[in-house]
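Novice: no sequence for this one, just the structure:
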């Protein structure tokens, strides 16, 4: 009889324990579901593009003279510099915008038939360069193309490719990032709505690199691109954004 009563007791205890576990699971289920929902998030990449026109040009050119006599080379180079300055002023460049470098002297040595320097100087080559910075980018572009006209004046002149910059870039970056973030939000809303959800608060945003490329260029780099070869450019801003899901 004791064994029967004990068996009934164990059965009742087991039933009560099972019921308690069921109740606990029901109580915990809703908070866990809410926690999982609160942690749900979506990460998207947004971008914004804008075409910009360079407002600063930097142009460089160089010229040289060579003579067996160092003094003659210097005198001729000085004459060439005067011709270069005069030419640029005629083209509308204020003389104060013309920056002249120091003179570089390069002795030209005599080599024997085996290509070994004898240590004897055959002549002296003196080189000098100029630099012009201007906000009139179109004028600089035209001068850079035409500057070889100096050769007709007896100047051995080499014109470099101008570099073009946009000086208001830092101000523009703020607006570009705002546009990229707006684009990211729109993308997130479309993705969330496709699953019947809504996006919540912005949780994090990480700025990507800026790509400044020639217009219609497909160039891209993980480290960013800063094109200086073209007057008309396109700037692309990228942000990685995380939104909560409701």
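Specialist: That came through fine. In this text, all values refer to a predicted model and were calculated from it rather than measured experimentally.

Novice: please count neighbours and contacts with C-alpha atoms only from this point.
Specialist: Fine.

Novice: sec struct for residue 172, please.
Specialist: Recorded secondary structure, residue 172: helix (DSSP: H, G, I helix; E, B strand; the rest coil).

Novice: repeat for the one 10 residues further on
Specialist: Per three-state DSSP, the local secondary structure of residue 182 is helix.

Novice: the residue lying closest to it once chain neighbours are set aside: how many residues sit nearby?
Specialist: If the residues on either side of it in the chain are set aside, residue 182 comes closest to residue 46, at 7.4 Å by Cα to Cα, 6 or more residues apart in numbering. Neighbour count of residue 46, defined by other Cα atoms under 10 Å: 24.

Novice: second structure for comparison follows:
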């Protein structure tokens, strides 16, 4: 419990902090799947990329992703001859063609199940790769309903702050009055099971935390 009692001037007030926490579950899952093919015939590689793209989409549908879900796709082509121009090191396969397919849905179990079974795609010859950044390629879980729970959390933080103010008031022989000033504080979204190596965006289950700073008049 933290607080500061002010008796200067004609005003008497106490400044306290109120904590509120709420456990929530993400309501949107977003997963980006990157697959790559290499070779010297660009047209043939494009055919393979499109075929593998169809396998990935069907794989997601088979795991419960709704049929009307939109898949966001980006394709990248690298010409290794151009990249190594002027260098002595030869390259066996000229082109690297990659496509990233991103799916966003409220069917979290479908995405989680597909992620666990991604080996099925590899068995079919689809070369799935992860980016260099740690955790890249994992599903991202998003909670979009923060505004819906803000009022109740602010209310809970205010009640918590008033409880602290009442203790300070009791110790100083006063009573808590109206709110003089309130600072809502910043809402933090944390993984429910705290781990320094575990980023919040990869956590399906999260904890929302806010600390409000409130000044109460003393009477």
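Specialist: Great, that's in hand. Because the structure is a prediction, the values reported are computed rather than measured.

Novice: once they're superposed, tell me the TM-score.
Specialist: A TM-score of 0.83 describes the superposed chains when it is computed by TM-score structural alignment, normalised by the length of structure 2; 204 aligned residues with a Cα RMSD of 2.6 Å.

Novice: before we move on, the earlier item: can you confirm the residue nearest to residue 182 of structure 1 is in a strand?
Specialist: Yes - under three-state DSSP, residue 46 of structure 1 falls within a strand.

Novice: what residues does the longest strand along structure 1 touch?
Specialist: Longest strand in structure 1, counting residues (DSSP state E): strand 117-134. Outside strand 117-134 of structure 1, the residues within contact range by Cα atoms under 8 Å, 6 or more residues apart in numbering are 56-70, 73-74, 77, 97-112, 140.

Novice: 7 Å - rerun?
Specialist: Applying Cα atoms under 7 Å, 6 or more residues apart in numbering, the external contacts of strand 117-134 of structure 1 come out as 56-70, 73-74, 97-112.

Novice: filter those down to the buried ones.
Specialist: Neighbour counting with 16 or more other Cα atoms under 10 Å marks 56-67, 70, 73-74, 98, 100, 105, 107-108 as buried within those.

Novice: in strands, which of these appear?
Specialist: 56-67, 98, 100, 105, 107-108.

Novice: what ranges do the helices span in structure 2?
Specialist: Along structure 2, the stretches classed as helices by DSSP state H are 42-62, 80-83, 108-116, 119-123, 146-171.

Novice: ok, back up a step: buried residues in the longest strand of structure 1, which are they?
Specialist: 123-134.

Novice: of these, closest to residue 85 of structure 1?
Specialist: Closest approach to residue 85 of structure 1 among the buried residues of strand 117-134 of structure 1 (Cα to Cα): residue 130, at 9.1 Å.

Novice: tell me the spacing between the equivalent of that closest one over in structure 2 and residue 47 of structure 2.
Specialist: Under the alignment by TM-score structural alignment, residue 130 of structure 1 pairs with residue 101 in structure 2. Distance of residue 101 of structure 2 to residue 47 of structure 2, given as Cα to Cα, to the nearest Å: 16 Å.

Novice: go on, residue 62 of structure 2?
Specialist: 23 Å.

Novice: likewise residue 122 of structure 2?
Specialist: Distance from residue 122 of structure 2 to residue 47 of structure 2, counting by Cα to Cα: 18 Å.

Novice: what's the answer for residue 177 of structure 2, then?
Specialist: Distance from residue 177 of structure 2 to residue 47 of structure 2, counting by Cα to Cα: 73 Å.

Novice: those two: who's more crowded?
Specialist: residue 177 (18 against 11).

Novice: the more buried one touches residue 216, doesn't it?
Specialist: Yes - Residue 177 of structure 2 lies in contact with residue 216 (Cα atoms under 7 Å); the separation is 6.1 Å.

Novice: neighbours of the closest residue to residue 207 of structure 1 other than its chain neighbours, how many?
Specialist: Leaving out its chain neighbours, the residue that sits closest to residue 207 of structure 1 by Cα to Cα, 6+ apart is residue 239, at 4.5 Å. Using other Cα under 10 Å, residue 239 of structure 1 has 25 neighbouring residues.

Novice: what residue of structure 2 matches up with residue 239 of structure 1?
Specialist: Match for residue 239 of structure 1 (TM-score structural alignment): residue 212.

Novice: for that match, give me its contacts.
Specialist: Contact analysis of residue 212 of structure 2 by Cα under 7 Å, 6+ apart lists 17-19, 157, 183-185.

Novice: farthest pair within these?
Specialist: Of all pairs in the contacts of residue 212 of structure 2, the most separated under Cα to Cα is 19 and 183 at 12.2 Å.
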